[in-house]
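Asks: Return a 3D structure for these sequence lines:
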Amino acid sequence: MYQRIDGSAWRNIWLVGDLHGCFTQLIAALRERKFDPYRDLLLSVGDLIDRGPQSAKCLNLLRCRWVYAVRGNHEQMALEALTGGKTALWEMNGGGWYKQSSAQQQGGLAELIARCQYLPLVIELRCGEVVHVIAHADYPAAVYAWQQEVDAHQVLWSRRRLTDHLAGRHGAIAGADHFWFGHTSLKRRYDSDNQHYIDTGAVFGGELTLVALQQAG
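Replies: Okay, the predicted model is just below:
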């Protein structure tokens, strides 16, 4: 469920919001930032796939040594569709691209989707003395602790904490410095207490948000 990353192994570390198949936008943003795949790291809050035009290319990012991602609810829906036959929910939420792929393409895509079961639900990144926690929708606890059991469904789907923030019911999560989430499409990045929501609706015509969690110099 958890993965721990030591930031000292990389020069720059970037975190990207929900991609949803927006591969061209991602590559343009990385080039603008002079991203070096040999020295830099890209982290993702999940939802690499569905809705956008290049889901297959975004899914293929999982093959790259310079990309680490948490599992999003769209990866979870894809897993449940291919392993449990729950195709209707996935297709209603933008998963039709898989069926539209050729039989040959589907073989490779199915392999990558199967890999998603091994994606962590939570990434803990240490950059010097600063601890970042990354999850798709929420970290459903008042205090963060490494390897603490949390409800996977809430990690992938819950909007309760964000709804509370937007209603004025604020509160920090103890145990780490920053918590980073995606899942809910917003017009702009939203920050409250030590929580940051960075799905800014790239697939719906908004910007693709990239955040520098570590920069050399």
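
Asks: drop to CA atoms for contacts and neighbour counts, all remaining ones
Replies: OK.

Asks: Tell me where the chain has strands.
Replies: Under the criterion DSSP state E, strands of the chain are mapped to 2-6, 13-16, 41-44, 67-69, 122-127, 130-135, 178-181, 190-192, 195-197, 210-214.

Asks: one more to line up against the first:
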Amino acid sequence: MAICGLPAVVTGFFDLNDSEQKEATDLLLKFHHLPHIIEITNDNIKYVIAHADYPGSEYLFGKEIAESELLWPVDRVQKSLNGELQQINGADYFIFGHMMFDNIQTFANQIYIDTGSPKSGRLSFYKIR
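Replies: As a prediction, this is how the structure comes out:
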């Protein structure tokens, strides 16, 4: 399956032709302007999406949070791996990446979808709608 006209299997950026490299670069630059937290409600189920974690135990829409608290923390998932599950209130599910797993993992109401595509070649998706 190709995305935006790019080939389905790409082993690296430099395997793309000039036009494809420009398109890939343009798409990546668009990510710079996206919010660090995305909230989606579907059929009365609220999902919150962030890179690595949402700090604390309660989600609040619009709360100011330092970028570093969303992009790098791994404490919660490490505790979950040790059996110490920590629910986050304020949304039904939280979807995170950053921590690589062989398969999608769920701990309490947190779903981790990073299956290490650069390393494993596997790219995972979680369908909300």
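
Asks: Overlay the chains and give the TM-score.
Replies: In this superposition the chains share a TM-score of 0.77, using TM-score structural alignment, normalised by the length of structure 2; 120 aligned residues with a Cα RMSD of 2.9 Å.

Asks: would you turn the strands of structure 1 into JSON lines with distance to residue 144 of structure 1?
Replies: Shown next, in JSON lines, are the strands of structure 1 (distance: least, Cα to Cα, whole Å):
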{"stretch": "strand 2-6", "distance to residue 144 of structure 1": "12"}
{"stretch": "strand 13-16", "distance to residue 144 of structure 1": "20"}
{"stretch": "strand 41-44", "distance to residue 144 of structure 1": "19"}
{"stretch": "strand 67-69", "distance to residue 144 of structure 1": "19"}
{"stretch": "strand 122-127", "distance to residue 144 of structure 1": "10"}
{"stretch": "strand 130-135", "distance to residue 144 of structure 1": "9"}
{"stretch": "strand 178-181", "distance to residue 144 of structure 1": "10"}
{"stretch": "strand 190-192", "distance to residue 144 of structure 1": "17"}
{"stretch": "strand 195-197", "distance to residue 144 of structure 1": "12"}
{"stretch": "strand 210-214", "distance to residue 144 of structure 1": "19"}
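
Asks: can you list the ones you listed in CSV and add mean neighbour count and distance to residue 166 of structure 1?
Replies: Compiled in CSV, the strands of structure 1 are given as follows (neighbours: other Cα atoms under 10 Å; distance: least, Cα to Cα, whole Å):
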stretch, mean neighbour count, distance to residue 166 of structure 1
strand 2-6, 15, 28
strand 13-16, 22, 22
strand 41-44, 23, 24
strand 67-69, 21, 26
strand 122-127, 22, 23
strand 130-135, 21, 19
strand 178-181, 24, 15
strand 190-192, 15, 9
strand 195-197, 22, 12
strand 210-214, 17, 22
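
Asks: closest to residue 28 of structure 1 out of those?
Replies: Residue 28 of structure 1 lies closest to strand 210-214 among the strands of structure 1, at 11.5 Å (Cα to Cα).

Asks: ok now that closest one, how far from the chain's centre?
Replies: Its chain's average C-alpha position is 14 Å from that of strand 210-214 of structure 1, according to Cα atoms, centre = their mean, to the nearest Å.
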